[in-house]
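Novice: sequence and predicted structure are below.
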Amino acid sequence: MPSVRPLFVVAGIGDGSGTGAATARLFARSGYRVALISRGPDYLNKLATELNQAGAEATAFPLNDYTPASIKSAFASIKSHWPSSPLRVAVFNAGYGVWKPFLDITEDEVRESIDTNVLAAFAFARAALLEFTKLELETPNDGGVAGDARKRGTLIFTGATASIRGNTTTSAFSAGKFAIRALSQSLAKEFGKQNIHVAHSIIDGGILTDRTKSQRKDPSWEANQDVRLDPNSIAKTYLHLVEQDSSAWAWEIDLRPAHEKW
């Protein structure tokens, strides 16, 4: 194990049963220190406790909102908490969804969608990239637990079907997800030249979480891995993106269950 552990930060862990939490667990097992950013302090602290009890190093950094000021403050707190750990991986998994006919969507819902899906994504990316650009290329002793020695850091955005295709009730949601995809592509082209890997993941299908299980109330859907996405499998793909070497980086990857209609 390197003398200085690298740092992994994720924004958006929901109730602790989805993609953000699964990714935090996997990177914790892979030797990273884990910084958790989210608006739900109860779930956030519960996940941090779980990871620490399993032998990892994890800390919760709860937010009242996803404003740029709050995100900047969270990153400052992370840096203060682990001043010697280089930030190597950042995952923006936060989101806000509203699924309504266009004329039923309120101004407040549009504003929250833009604030969370666009402004927060810009602020998170800026904070992560400012840290990445300070780093030297990885060496065997600077915390390169997993990854390419030609890579300063990896920034991953979680997208959705709505990132590439609008539908009858997704006007506000798709507007935000389209924006994140465009942001990711722009950053990949700009910062790839500095050996910083930016990637966008399209999650095309239903994810198995506590919320989706309670909504569907369908044991067959839960049991059949061919019809739903497993957050642990998504996490493995995120780790794979981090481990890609600089001769073959993926900017975008789409994930769906085998029987998804697409």
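Specialist: Yep, it's here. Remember, predicted model here, so these are calculated numbers, not experimental data.

Novice: can we go C-alpha only for contacts and neighbour counts from here?
Specialist: OK.

Novice: from the chain's centroid, how far away is the strand or helix carrying S201?
Specialist: According to DSSP states H and E, S201 maps onto strand 196-203. Here strand 196-203 is found 9 Å from its chain centre; the criterion is C-alpha atoms, centre = their mean, to the nearest Å.

Novice: before we go on, here's another structure to hold up against the first:
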Amino acid sequence: MIIGVGPDRGLGAQLCKRFAKEGLGIVAAGRTQAALDVVAADIERSGGKASSFVADTTNEAEVAALFDYAGADVDLAIYNAGSNTAGRILEMDADCFERSWRAVCFGGFLFGREALRRMVLRKRGTILFTGASASLRGRAGYGAFNSAKAGLRTLAQAMAKEYGPEGIHVGHVVVDGAVDGDKIHSRFPDADSRRDRLLDIAGIVECYAFLYRQCRRAWSFEVDVRTSVEPW
């Protein structure tokens, strides 16, 4: 199951397609039915198994319904939801700050908890969260996003430490930089001219696959990925 699935040339959609190739039945979840249906249909045409489910990550009942739909044998759950919220502190209203936190951190809690409830019964499963450089450090103009992503990362650490002994592998992928996908190209028409600074989606997806395939006696919690020219 992967939530935070949007355009076909986006991280969520490509994660769905990559893990379908591993033989997993995919539930593609997100906010837009049409986009989800495109991804699911493409997987089905390629011989995989996929379905779609519209859910708001900040709605407890909808997240629970998503997992009920997926069934009790969810082996992999990826939380890829949340958008990059910009704004200076003095110019930001409380609702903006809270919306960022709810979409990133609170939604991650609801999603992770529902996954854990099912995986703990089977004593196996993998939960992966998408992070960013904001997960690790604050940046001027991004206070809401920084705090939400940092909160998600420490939440994921707590889950990993609490439920690792019960067979649940919880991981966090720090995506440090802009992704070479539909979103960045729609916002910046000249994006092709600086592709060396844009993260390759297929390469990012392999980081998730790496964590998923790890042996229980050699688990990683975190992988960070960036281009060769990204300053860090």
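Specialist: Now that the structure is in, tell me what you want to look at. Everything numeric in this text was worked out from a predicted model, so none of it was measured.

Novice: returning to what we had before: against structure 2, what's the mean shift for whichever helix or strand comes after the strand holding S201 of structure 1, could you check?
Specialist: Next along the chain after strand 196-203 of structure 1, taking DSSP H and E as the criterion, comes helix 210-216. Averaged over the aligned pairs, helix 210-216 of structure 1 sits 1.7 Å from structure 2 after superposition, using mean C-alpha distance after the TM-score superposition for structure 1.

Novice: so helix 210-216 of structure 1 corresponds to what in structure 2?
Specialist: Counting by TM-score structural alignment, helix 210-216 of structure 1 pairs with residues 182-188 of structure 2.

Novice: cool, and stretch 176-184 of structure 1?
Specialist: Using TM-score structural alignment, stretch 176-184 of structure 1 pairs with 148-156 in structure 2.

Novice: coming back round to it: in the match of helix 210-216 of structure 1, which residues are buried?
Specialist: I184 (16 or more other C-alpha atoms under 10 Å).

Novice: show me where the stretch 1-150 of structure 1 has strands.
Specialist: 7-11, 33-38, 58-62, 87-92 (DSSP state E, counting those that start in this stretch).

Novice: for the ones you listed, give me JSON lines that also has distance to E112 of structure 1 and mean neighbour count.
Specialist: Output for the strands of the stretch 1-150 of structure 1, formatted as JSON lines (distance: least, C-alpha to C-alpha, whole Å; neighbours: other C-alpha atoms under 10 Å):
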{"stretch": "strand 7-11", "distance to E112 of structure 1": "16", "mean neighbour count": "26"}
{"stretch": "strand 33-38", "distance to E112 of structure 1": "15", "mean neighbour count": "26"}
{"stretch": "strand 58-62", "distance to E112 of structure 1": "18", "mean neighbour count": "22"}
{"stretch": "strand 87-92", "distance to E112 of structure 1": "16", "mean neighbour count": "26"}
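
Novice: dump these to CSV, plus distance to L255 of structure 1.
Specialist: Putting the strands of the stretch 1-150 of structure 1 into CSV (distance: least, C-alpha to C-alpha, whole Å) gives the following:
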stretch, distance to L255 of structure 1
strand 7-11, 19
strand 33-38, 24
strand 58-62, 27
strand 87-92, 16
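
Novice: who wins for proximity to G159 of structure 1 among those?
Specialist: strand 87-92 (9.3 Å; C-alpha to C-alpha).

Novice: could you tell me where the closest one falls in structure 2?
Specialist: Going by TM-score structural alignment, strand 87-92 of structure 1 sits over residues 74-79 in structure 2.

Novice: equivalent analysis for stretch 114-126 of structure 1, please.
Specialist: Going by TM-score structural alignment: stretch 114-126 of structure 1 matches residues 101-113.

Novice: and T126 of structure 2, which of the three is it?
Specialist: Taken by DSSP: H, G, I helix; E, B strand; the rest coil, the conformation at T126 of structure 2 corresponds to strand.

Novice: aligned to it, what sits in structure 1?
Specialist: By TM-score structural alignment, T126 of structure 2 lines up with T154.
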